[in-house]
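**Q** just need the structure, nothing else, for what follows:
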Amino acid sequence: MVKIRLDKWLWAARFYKTRSLAAQEIGKGRVLVNGQAAKPAREVAADDLVSVRKNDPPTEVRVLAISNVRGPASVAHLLYEETPESLAAREHAMETRRLAPEPALDIAAGRPTKRDRRLIGQIKGR
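**A** Next comes the predicted model:
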């Protein structure tokens, strides 16, 4: 069975731009392999479940193939398959963000003007 370092696989599968960035994220505990924290030198093989907490919610993928080289995105996508639970969670989060109110709408009139600040000061007794 062919195995490869976790940081190298994440780099080849285009989850991270560099191997060192992948190693840093693994060190911070943002990448799990089969539900357990991993180190950058941990070897992954086909059928391993890798959870990458890059966005909210985390992306869970099943390793399908191993590659030592970083290729185009179309080839990198063939190295893994996202789990149905992960896809459903991502779609739910996207729908929640779409339906959430725009935070900027809470500020109806924007910042107070100089006149407004004077009135506020008079009301507060300054």
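**Q** drop to CA atoms for contacts and neighbour counts, all remaining ones
**A** Noted.
**Q** now the helices for this protein?
**A** Assigned by DSSP state H, the chain shows helices spanning 6-12, 19-27, 73-76, 84-99, 114-124.
**Q** so which of these comes closest to Pro58?
**A** helix 84-99 (7.4 Å; CA to CA).
**Q** hmm, back to that, using CSV, lay out the helices of the chain together with mean neighbour count and distance to Asn55.
**A** Formatted as CSV, the helices of the chain follow (neighbours: other CA atoms under 10 Å; distance: least, CA to CA, whole Å):
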stretch, mean neighbour count, distance to Asn55
helix 6-12, 26, 15
helix 19-27, 18, 12
helix 73-76, 14, 19
helix 84-99, 13, 9
helix 114-124, 11, 40
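**Q** of all the ones you listed, which lies closest to Ser51?
**A** The nearest among the helices of the chain, by CA to CA, is helix 84-99 at 9.4 Å.
**Q** against which helices or strands is the closest one packed?
**A** Secondary-structure packing of helix 84-99 (3 or more CA pairs under 8 Å, 6 or more residues apart in numbering; DSSP states H and E): strand 59-63.
**Q** how about CSV for the helices of the chain, with distance to Gln36 added?
**A** Compiled in CSV, the helices of the chain are given as follows (distance: least, CA to CA, whole Å):
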stretch, distance to Gln36
helix 6-12, 13
helix 19-27, 11
helix 73-76, 24
helix 84-99, 17
helix 114-124, 55
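**Q** now for these, which one comes closest to Ala38?
**A** Minimum separation from Ala38 across those (CA to CA) falls at helix 19-27, 6.7 Å.
**Q** let's see this one next to it:
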Amino acid sequence: MRIDKFLWCVRYFKTRSIATNACKKGHVKIDGSSVKPSRDVYATDKIEVRKNQINYKIEVLDLPPSRVGAKLVNMYIIDITPKENLEKLDLLKYSKEYYRKKGTGRPTKKDRRDIDDWFEKPTSEKEPDQEDTDKL
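**A** Presented below is the predicted three-dimensional model:
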């Protein structure tokens, strides 16, 4: 089975074309060497996949006949990724900036409410209501 098809079958990539592009860019290695998308995969191969700034390492147990469900993936691969790499994933979640990039258009309702909350004056310095000014 081709490496790009295998990675798609075991759900490391959402589409096969994304898996193919990852192989072409050199993000996929078998036994330490970069591979082309057409490289065949065999049982006991150790695959290293760089995805989202994390180096995942997997060992092939068997080849699936086609794309498998998420619950059945463990029958075909063993995840041997070091814990340090998985801890980097948690750090990346915390280090990301706000969920929206600057300059991507108008603020959403949630953004506007957050901005209003940020600039809201404390209750002690609250301006008098319209009714209060009418009484003066």
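**Q** tm score of chain vs chain?
**A** Scored against TM-score structural alignment, normalised by the length of the first structure, the superposed chains reach a TM-score of 0.67; 99 aligned residues with a CA RMSD of 2.3 Å.
**Q** so which of the helices of the first structure is nearest Val63 of the first structure?
**A** helix 6-12 (9.3 Å).
**Q** what's the average distance of that closest one to the second structure?
**A** Compared with the second structure after fitting, helix 6-12 of the first structure has a mean deviation of 0.6 Å; criterion: mean CA distance after the TM-score superposition for the first structure.
**Q** now that helix: which residue numbers in the second structure?
**A** Counting by TM-score structural alignment, helix 6-12 of the first structure falls onto residues 3-9 of the second structure.
**Q** can you give the contact residues for that stretch?
**A** Stretch 3-9 of the second structure is contacted by residues 13-16, 19-20, 23, 37-41, 63-64, 66-68 when judged by CA atoms under 8 Å, 6 or more residues apart in numbering.
**Q** now do it: distance to the chain's middle.
**A** Mean C-alpha position of stretch 3-9 of the second structure versus that of the full chain (CA atoms, centre = their mean, to the nearest Å) differs by 18 Å.
**Q** likewise for stretch 50-58 of the first structure?
**A** 5 Å.
**Q** got the buried residues for it?
**A** Under the neighbour-count criterion of 16 or more other CA atoms under 10 Å, stretch 50-58 of the first structure has 50-53, 57 buried.
**Q** output those residues as JSON lines; include the columns distance to Leu10 of the first structure.
**A** Converted to JSON lines, the buried residues of stretch 50-58 of the first structure look like this (distance: CA to CA, whole Å):
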{"residue": "Val50", "distance to Leu10 of the first structure": "9"}
{"residue": "Ser51", "distance to Leu10 of the first structure": "11"}
{"residue": "Val52", "distance to Leu10 of the first structure": "9"}
{"residue": "Arg53", "distance to Leu10 of the first structure": "12"}
{"residue": "Pro57", "distance to Leu10 of the first structure": "18"}
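**Q** of those residues, which is the nearest to Thr96 of the first structure?
**A** Nearest to Thr96 of the first structure among the buried residues of stretch 50-58 of the first structure, counting by CA to CA, is Pro57 at 11.8 Å.
**Q** can you find the partner of the closest one in the second structure?
**A** Looks like Pro57 of the first structure aligns to Ile54 there (TM-score structural alignment).
**Q** hang on, isn't its match packed against Glu84?
**A** No - applying CA atoms under 8 Å, one finds Ile54 of the second structure not in contact with Glu84, separated by 9.8 Å.
**Q** map Gly26 of the second structure across to the first structure for me.
**A** Under TM-score structural alignment, Gly26 of the second structure pairs with Gly29 in the first structure.
**Q** count of neighbours near that match?
**A** As a burial measure, Gly29 of the first structure scores 15 neighbours (other CA atoms under 10 Å).
**Q** tell me how far it lies from Ala38 of the first structure.
**A** Gly29 of the first structure sits 7 Å away from Ala38 of the first structure, going by CA to CA, to the nearest Å.
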